[in-house]
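Colleague: Task: produce atomic coordinates for the following.
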Amino acid sequence: MSKTTSQPRKPMQGHGPGGMIMHGEKAKDFKGTFKKLVRYMGTYKFSLITVLIFAVASTVFSILGPKILGKATNALFTGIMSKVTGTGGGIDFGYIANIMLWLIGLYLISTLFSYVQGYIMTGISMKVTYQLRREIAAKIQKLPFQYYDSTSNGEVLSHITNDVDAISQSLNQSVTQIITSVTTIIGILIMMLSISWQMTLVALCIIPASMTFILTILRKSQKHFIAQQTFLGHVNGHIEEMYSSHVVVKAFNGEAESAKTFDSFNDTLYTSAWKSQFMSGMMMPVMSFIGNLGYVGVCILGGYLAANGRISVGDIQAFIQYVRQFTQPMTQVANISNVLQQTAAAAERVFAFLEQPEEVPESSSPISVNTGHGPDTELNVHIQGSVQFAHVHFGYHPDKIIVNDFSANIRPGQKVAIVGPTGAGKTTMVKLLMRFYDVNEGAILVDGYDIRDFRRNDLRSLFGMVLQDTWLYNASIADNIRYGRLDATDEEVIAAAKAAQVHHFVRTLPDGYNMILNEDTSNVSQGQKQLLTIARVILADPQILILDEATSSVDTRTEILIQKAMDNLMKGRTSFVIAHRLSTIRDADLILVMKDGDIVEQGNHEELLGKNGFYANLYNSQFVKPEALEAGV
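Modeller: Predicted coordinates:
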């Protein structure tokens, strides 16, 4: 692979909030969403077939009960009538006892089959949701930074918690209920026809009324279920942000505004949840009322047929039980349909998130970084540390370019300072160098190789970063330092801590290096956090260093000690130092002065002061009294 500047590539397109369905918007693809869910479940098709067989068997054995019980009723009625008329020997209790034993056996088998299919279905639903959570977690790592620029953390967390939980509950309960309900309806219909087709027609009259009601409710409730799931994500996002920033909220008296925003989201959530649940709750009483109308009609017709001797009492009793059972699965289907609305809303959000455009794919023939264990080859290189910005253009949104034609050449081992006023693009250049974002035009090269030709992991392993915003996690101090190199020994961790001037204060802590930092790392000071992140970078021992105001949160004495350690660390390494206090970068080999996304001056400290230009004004302004600046002095 030649060391030539790559051709400008197409800009990465911006992304809107992923997975968000705004209030009142209908599901875009109801059928498609369930097809995707079915594909996820297709991995367990043999288990699903087993669930289907056992659910059907359980339902069939349950359906046979009323028919057999009708025979016992007939025997009991015949015995009583024969005794009253004196034409027989009375009730045959032995025959009735045998029927009861058969019924007990049938119901026990039905219960066993129902338990087995429920056990298997629970396993399937847990595996599906487990897979969804894994894919969401993996997707979080693959999404470009643009996505998180426009989506709150709470929204993303809502996908992996609320949305997946809704899918899990629906799969676990609804699938088997659909199977058993459909089987029950078909089975009961057959049994009712075998008893009396006339009464069956009366019972079937409830279906048009039921279906009309169900479809009406479905049309009206869908948008409320979608809004409920969407604003649940909004509430979670707001709470997560307000909790993580509660110190800032209190410091600026933002409690009232925060509560107002929360109330707005919560009121909408309450309204949508109330409407959706109210409509869902209407199903059972209305369906019961419609079922009772059919029940009354069957009783009247059954009594007429029995009076004319065209049907037995036991068959009427069995038929009435079937009518009761016939309306129950229809009610279940109606309730399930509401659950499926919520499932569709949740699943659609999850799949929309999983289908978000990912980072630009790796090069088809990526360059590997030689770690020193093999010879340099065309695709396995040892990095010296030269960096070139070749006519870089970049904007967080393609229609708003903030870095214009940025070019610079940095030799291996140079200490490069990037200075400029706030918003000049200093930190943006570092993000581009780390390939957190891709350039819109131009190229960034390391040792002559376009950084887009490296694997992202290999590229980022070349850099060690210390930023203004410290990042530590809920673990021991030793583990937080070891994050720079996970295979480091305890001795190496301590050595890095000493080099970063962090060893002394760690020894004064109750558990030393084993002390656990809490979730918001509030049990150490801001300056101590900065020291720990510097120790982490020292342990990582990278080829290129990036220091973004790395000593901004420490006192002057500690800053001097850290600066000495960093100077030793930077020897032989290419270093990028973003600084606001220009007095700290006077020894830099190269100073890049940025303004409005462009480099306006380049050179060392003495050269730039000699030009008496923009850098000289910035430098001198730090030693001039504020009133003089206001006066234009």
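Colleague: contacts and neighbour counts: CA atoms only from here.
Modeller: Noted.
Colleague: what's the burial count for K220?
Modeller: When counting by other C-alpha atoms under 10 Å, one arrives at 13 neighbours for K220.
Colleague: and for comparison, fold this next one:
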Amino acid sequence: MARNTYDVDESLEQEFNWGHYRRLAGYIKPYKKPISKILATIILANIAGMAGPYFTKIAIDDLIPAGNVQQLLGLGGIFILSLVLIGGCMRYRIYAITEVGQDILKDMRYDIFAHLQRLPFAYFDNRPHGKILIRVVNYINTLSDLLSNGLINLISDLFNVVITLGFMLLIDVRLTLYSMALLPVLFGLVLFIKKRQRIAFQILSNKQSNLNAYIHESISGIKITQSFAREQVNYDIFNEVSEEYRTSWMKAVKIQFLMWPGVLNISVLTTCLIYFVGIRQIGVSVSTGTLIAFIGYINNFWNPVINIGNFYNSLITATAYLERIFETLDEVPSIQDAPDAYELPPVKGAVDFENVTFRYEEGKDILHKVNFHIEPGQSIALVGPTGAGKTTVINLLSRFYDINEGSVKIDGHDVRDVTLGSLRSQMGVMLQDTFIFSGTILENIRYGKLDATEEEVIAAAKVVRAHDFIQHLKDGYHTVVEERGSTLSAGQRQLLSFARALLADPKILILDEATASIDTRTEELLQEGLQKLLKDRTSFIIAHRLSTIKNSSRIFYVAGGNIAEAGTHEELMAQKGLYHHLYQSQYDLLQAV
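Modeller: Presented below is the predicted three-dimensional model:
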């Protein structure tokens, strides 16, 4: 049985790539100044924290035996001040680290979203949208703890370990060596866990991605699901995908949680060893105050080591998600500006296809050596059988795909030589599946011309016959519509799309089945508006309803990867060829109805 796209695990990167963390450091670099302040605060707090055990040693070995109450109270006062200092530093650190970490996440999220805007249609055609969405939201959110606390705390803990070792060596070198006797066991544990944990979280990220993709697909297709009463089947599929995620989660956390108890047990065993050695040496080479202070420093030593172990856990976990994030950022747009691309000047609308050949996959040409010239202001209708390449023609003109051979020119400018922004800003594309964004009617019409006034929006809507239904909505042009315009009919959405295109005033207009969802009565009312929309601009019209294209300047019948017939409606009807047969078939069908 073929696997669905949501159930296909993405490939795993087997080698640990430190380059991901060098790239992550690039996001941290702009925040060097606030991070330096945080580090200075941490260092100050750590130094203050180191005084406690040393004060204890002085009190037990010197001040208490001597009965020096005054100095003992003074030492206690200094210790209390150190605790207040530590508390103030911690309060500042927590707030500042969180702010910096969230700023870094915002930068990463912006970069990946901006990059997705530049990727070609093919990237989105080949991937479930849920798997793309999870990288922008969930995977980046997973890095929150690593960036908000982990990296800064790592530096703090490393500094803490070094300072503590310095104090320990100052007090007793032999006990310090005993304290580090079990460190090789810790390193062995880290090496044992490292690879297993990373692979486990890679598998977990795959299953999480699969689950997110299926949920997204199910929500998008809920109307079809309910129409075919397929709910139970979808429940079963969801349970299967969800169970795979649960199983992979349990395996991953079982490995992850080996680190913390492992380090904790090693630290307890080390403390026991110091007690055993120290008690036997009390009165010989170790004083009581020295032993108590040393135990305090042992805790100061192993607490940051435990924290470093937890950070290492977060690091390995984050690696699985960083790989996916940077994989997306490394996706090279197949359609992008050439290094020497220039701005396309305002165009008149002449279009030339010169020996254009295009294929989606090797060996299967969709278009083969297509040639035509269109004068500015002409309207060109593209007709022909499904899959003949009609939509491909307009996709190549808009440079949503690049041709394999030949050239596509607008006013003599090859579309590959100009910037994408300057090219597409002078084109208007209207599709059969009109997309309406969440927001007001006014904002949707204004989408292609953000500086348009409300009066200009209303004028455009009146031309395309959208004004009548808009003014009957609850709040008129300020009525809020849901995502995809689900509260509007298909015909109303297309009328809004016409208004949006008219307001943007493109020099080249593309209508891909743009009137398919409009009823015949509305289409008759729209014809006058359409003529105004098409006036003085080059237009390409794809329509299976041939009555809508009879007045086009020329009609291209696309078949066999080329322009099989070209001419006006009257010329093609007189030829009694492919177009005549298609038109006659539609006419006979309408007569039969």
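Colleague: hey, where'd the helices end up in the stretch 401-550 of structure 1?
Modeller: Assigned by DSSP state H, counting those that start in this stretch, the stretch 401-550 of structure 1 shows helices spanning 426-433, 456-461, 477-482, 490-499, 503-507, 526-540.
Colleague: And for the first one, what's in contact with it?
Modeller: Outside helix 426-433 of structure 1, the residues within contact range by C-alpha atoms under 8 Å, 6 or more residues apart in numbering are 418-420, 437-439, 444, 451, 546, 548, 578, 594, 597.
Colleague: ok so, going back, so can I have CSV of the helices of the stretch 401-550 of structure 1 showing distance to I140 of structure 1 and mean neighbour count?
Modeller: Output for the helices of the stretch 401-550 of structure 1, formatted as CSV (distance: least, C-alpha to C-alpha, whole Å; neighbours: other C-alpha atoms under 10 Å):
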stretch, distance to I140 of structure 1, mean neighbour count
helix 426-433, 18, 20
helix 456-461, 15, 16
helix 477-482, 22, 23
helix 490-499, 30, 19
helix 503-507, 34, 15
helix 526-540, 24, 24
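Colleague: Indicate which one of these is closest to T200 of structure 1.
Modeller: Among the helices of the stretch 401-550 of structure 1, helix 456-461 comes nearest to T200 of structure 1, with 68.7 Å by C-alpha to C-alpha.
Colleague: rewinding a little: nearest to E606 of structure 1, of the helices of the stretch 401-550 of structure 1?
Modeller: Among these, if distance is taken as C-alpha to C-alpha, the winner is helix 426-433, at 21.3 Å.
Colleague: what's the matching range in structure 2 for the closest one?
Modeller: Under the alignment (TM-score structural alignment), helix 426-433 of structure 1 falls on residues 390-397 in structure 2.
Colleague: next one: stretch 455-462 of structure 1
Modeller: Going by TM-score structural alignment: stretch 455-462 of structure 1 matches residues 419-426.
Colleague: Mind telling me what Q328 of structure 1 corresponds to in structure 2?
Modeller: Matched to structure 2 by TM-score structural alignment, Q328 of structure 1 sits across from N303.
Colleague: now what about stretch 292-300 of structure 1, what contacts it?
Modeller: The contact list for stretch 292-300 of structure 1, computed with C-alpha under 8 Å, 6+ apart, reads M199, V202, A203, L204, C205, I206, I320, V323, R324.
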